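Please find the sequence and the predicted model below.
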Amino acid sequence: MQAVKLTISGKVQKVGYRNWFEAQALELGLNGYVRNLPTGQVEAVVVGEKDKIQMIIQRSWKEPSLANVENIESVEIATPQIIDDFKIVK
């Protein structure tokens, strides 16, 4: 198991990015959360198998179609408290 915090930059707010990201995380069996940041970026914490985390990062560069991802910063973190689902945080 691995835990990673992603900071996703570009046109990622007001384009359905959080909903898309949540659907991808659930499909891949990842836990964590996704939220908008006041900076215009999106932050996601994903917890799960390393290969599944790599898959969501790869997908995040291409989708959803209205988004335009310019950068994804990935930092491995200590697994926070037990997270047993994936959700959008306001």
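Okay, I see it. Since the structure is predicted, the reported quantities are computational estimates derived from the model, not experimental observations.

CA only for contacts and neighbour counts going forward, please
Fine.

Show me where the chain has its helices.
For the chain, applying DSSP state H gives helices covering 17-28, 50-60.

dropping in the other structure now:
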Amino acid sequence: MESELRLDLVIEGRVQGVGYRYSAKMKAESLGIRGSVQNLRDGSVFVTAQGEKEAMDNFVRWCYKGPPGAIVRNIEKVQGKTEEFSEFRVLY
């Protein structure tokens, strides 16, 4: 859809071991966002998210807070080319 936006996010801080991936999945699904989330070896979390602009704005705001116990220090955002995602998945 042309009205959709895709972002790749690298979320840094205390974001592993606090349920960030599963919380991000639940938040994304509640907003109709598709894509994926995974832990990276450096301790950060990588998210690919695609959805309507308003939903994406809401999701990115949530990513800055994260679940209880998370401490987000920085988010690197890169806008990407939209793809055909069918769901939001946790990758390992």
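Now that the structure is in, tell me what you want to look at. The structure presented is a predicted model; accordingly, all values stated were derived computationally and were not measured.

Superposed, how do the two chains score by TM?
Structural agreement between the two chains, given as a TM-score (TM-score structural alignment, normalised by the length of structure 1), stands at 0.95; 89 aligned residues with a Cα RMSD of 0.8 Å.

still on that earlier bit, now the helices of structure 1 in CSV, please, with extra columns for distance to Ile72 of structure 1 and mean neighbour count.
As requested, the helices of structure 1 are arranged in CSV below (distance: least, Cα to Cα, whole Å; neighbours: other Cα atoms under 10 Å):
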stretch, distance to Ile72 of structure 1, mean neighbour count
helix 17-28, 13, 18
helix 50-60, 8, 15
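
Would you mind putting those into CSV with distance to Val34 of structure 1 alongside?
Below are the helices of structure 1 laid out as CSV (distance: least, Cα to Cα, whole Å):
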stretch, distance to Val34 of structure 1
helix 17-28, 6
helix 50-60, 12
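
and of the ones you listed, who's closest to Lys5 of structure 1?
When these are compared by Cα to Cα, helix 50-60 sits nearest Lys5 of structure 1, at 10.4 Å.

Can you tell me which helices and strands the closest one packs against?
helix 17-28 (3 or more Cα pairs under 8 Å, 6 or more residues apart in numbering; DSSP states H and E).

Over which residues of structure 2 does the helix it packs on lie when aligned?
Under TM-score structural alignment, the match for helix 17-28 of structure 1 in structure 2 covers residues 20-31.
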